[in-house]
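> Here's my sequence, what's the structure:
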Amino acid sequence: MEDLKGILSTAYFAPIQYYCKLIQFPETLIEQWEHYPKQSYRNRCNIYGANGVIALSVPVVKATNKKVLLRDVKISYDTNWQKLHWKGIEAAYKSSPFYEFYIDDLAQFFHQKWNSLLEFNLAIQDEICSLIELDSNYKLTNDFIEINIQNSNDFRYSIHPKTSKTEEDTFFIPREYTQVFSEKLGFEGNLSILDLIFNLGPDSSSYLQSCISKL
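Next up, the predicted model:
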């Protein structure tokens, strides 16, 4: 029953489209055996600040060879990126309706250290799902799943921060909601799940359901 399974990469405070996939399928597989690709949501998220969209990236330890498995990628703490991300999120969302409601639960991800990027991302994902009471049933892949362009449920490489690498998703319809800076700068769709929960709070789960097309 592979047609009932979605396939995703791991992601750092994943975009809204990603969380829609977690609930769209009865079961989701998260790829851990791929070769780690750079400049993707695996170590990056987009938030919405006073001057527009801001990309936050988690630095990783450089591999000794060109190809390293995602499951073996280590987080680098050579710079204090956690403090920078924390301050950036605070500046972007401190005035949002639900910032104070959730921020204490998320503080651990900016004050504690994780060795593995995969474990870090999964801990974030589990916490987000718990906070907004989102049911998600996922498993890590046992082996690398070969790319099949005919598999419309494979989103490992199509949910991407670069527009040139994204693919049309007819089952995802982003809907407008009130954002901190949307009155000034306009609405920005499919940002990090952080943007959604800080602005919509407990209504985040129902919003995600509303973005899933029934076509």
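> all contacts plus neighbour counts: C-alpha atoms, from now on.
Will do.
> And the helices in the protein, which stretches?
According to DSSP state H, the chain carries its helices in the segments 16-24, 81-93, 99-106, 108-111, 117-131, 182-185, 193-200, 204-210.
> can you list contacts of the fourth one?
Looking back up the chat, that one is helix 108-111. Contacts to helix 108-111, defined as C-alpha atoms under 8 Å, 6 or more residues apart in numbering, come from residues Q82, K83, H85, W86, F120, I124.
> What residues sit buried inside it?
F110 (16 or more other C-alpha atoms under 10 Å).
> swap in the third one?
Counting neighbours by 16+ other C-alpha under 10 Å, one finds that the buried residues in helix 99-106 are Y99, Y102, I103.
> returning to what we had before: reformat the contacts of helix 108-111 as TSV; add distance to E188.
Shown next, in TSV, are the contacts of helix 108-111 (distance: C-alpha to C-alpha, whole Å):
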residue	distance to E188
Q82	24
K83	25
H85	20
W86	21
F120	26
I124	23
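> Let's compare: structure for the following, please.
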Amino acid sequence: MSIIIHPTYFPNIAHLVAIVNANEIKFEVDDNFLKQTYRNRTYIYGANGKLALNIPVIHSQKNRQKYRDVKVFNEEKWQSLHWKSLLSAYRTSPFFEYYEDELLPLFTKKVDYILDFNLKCLDVICDCLQLELNMSKTQTYQKHIEDKTDYRYLVNAKKEQYQNFDTYTQVFNDKHGFIPNLSILDLLFNEGPNALNYLESQIISPLL
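Next up is the predicted model:
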């Protein structure tokens, strides 16, 4: 299957299920950047439940700004904050220490463009999953794609469509129960090497 999908900040389970089960991935990088999407947001499982990690970005004075052109606002120490949040949420998980050294550089080296950073995050995740992708980027924006399954709708965090994914053990299960479709980091820290098998076994519901 050939798909088109957005690169997002530590993609959620739905994004990774689509990516893992595709033979060819085209990343959408030429559309307009919109607020309140997974382009600069991911969700993890904190002690108090679902926790959003947002990357602050510099919004252009113009009405429209291409995804590929959006810069990160580094005046806020968001990288340090996000890493502390991950430590707090997952330091007791079975596999956090196993992946910690691979992930830490993403939170210590300066970031310029959100798109480049998201692709770098995905590269690291693929290394952790031992996954090789056949991927390319869009050169122009097309509203309708006929030769690929269009998963671009998954980027919308506010109109997220329910996905019936299998449960797995999460750190704070006993407090808040299972929370589905969190960042791939949640699955990775809890399931470790079994994460890829989990992703390959899941199915995404079609767009309603």
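> Quantify their similarity with the TM-score.
Superposed pair, TM-score by TM-score structural alignment, normalised by the length of structure 2: 0.93. Supporting alignment: 206 aligned residues with a C-alpha RMSD of 2.0 Å.
> Show me which of the contacts of helix 108-111 of structure 1 are buried.
Looks like those have Q82, H85, W86, F120, I124 buried, using 16+ other C-alpha under 10 Å.
> Tell me the counterpart of the first one in structure 2.
Using TM-score structural alignment, the partner of Q82 of structure 1 in structure 2 is Q79.
> W33 of structure 1 is nearest to which of the helices of structure 1?
helix 117-131 (10.8 Å; C-alpha to C-alpha).
> by how many degrees do that closest one and helix 16-24 diverge?
70 degrees (axes from the mean of the first three to the mean of the last three C-alpha atoms, to 10 degrees).
> How about the match of Q82 of structure 1, nearest residue that isn't a chain neighbour?
F107 (4.8 Å; C-alpha to C-alpha, 6 or more residues apart in numbering).
> K66 of structure 2 too?
In space, K66 of structure 2 comes closest to N32 once its chain neighbours are excluded; the distance is 4.4 Å by C-alpha to C-alpha, 6+ apart.
> corresponding residue for the one you found in structure 1?
Using TM-score structural alignment, N32 of structure 2 pairs with H35 in structure 1.
> is it true that that match touches D72?
No: look at H35 of structure 1 against D72 with C-alpha atoms under 8 Å: they stay out of range, at 9.5 Å.
> returning to what we had before: now distance to S9 of structure 1 too, for the buried ones among the contacts of helix 108-111 of structure 1, in TSV please.
What follows is these, written out as TSV (distance: C-alpha to C-alpha, whole Å):
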residue	distance to S9 of structure 1
Q82	22
H85	22
W86	24
F120	13
I124	14
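> From the residues you listed, pick the one nearest I159 of structure 1.
Nearest to I159 of structure 1 among these, with distances taken as C-alpha to C-alpha, is I124, at 18.1 Å.
> And that closest one, what's its match in structure 2?
Match for I124 of structure 1 (TM-score structural alignment): C121.
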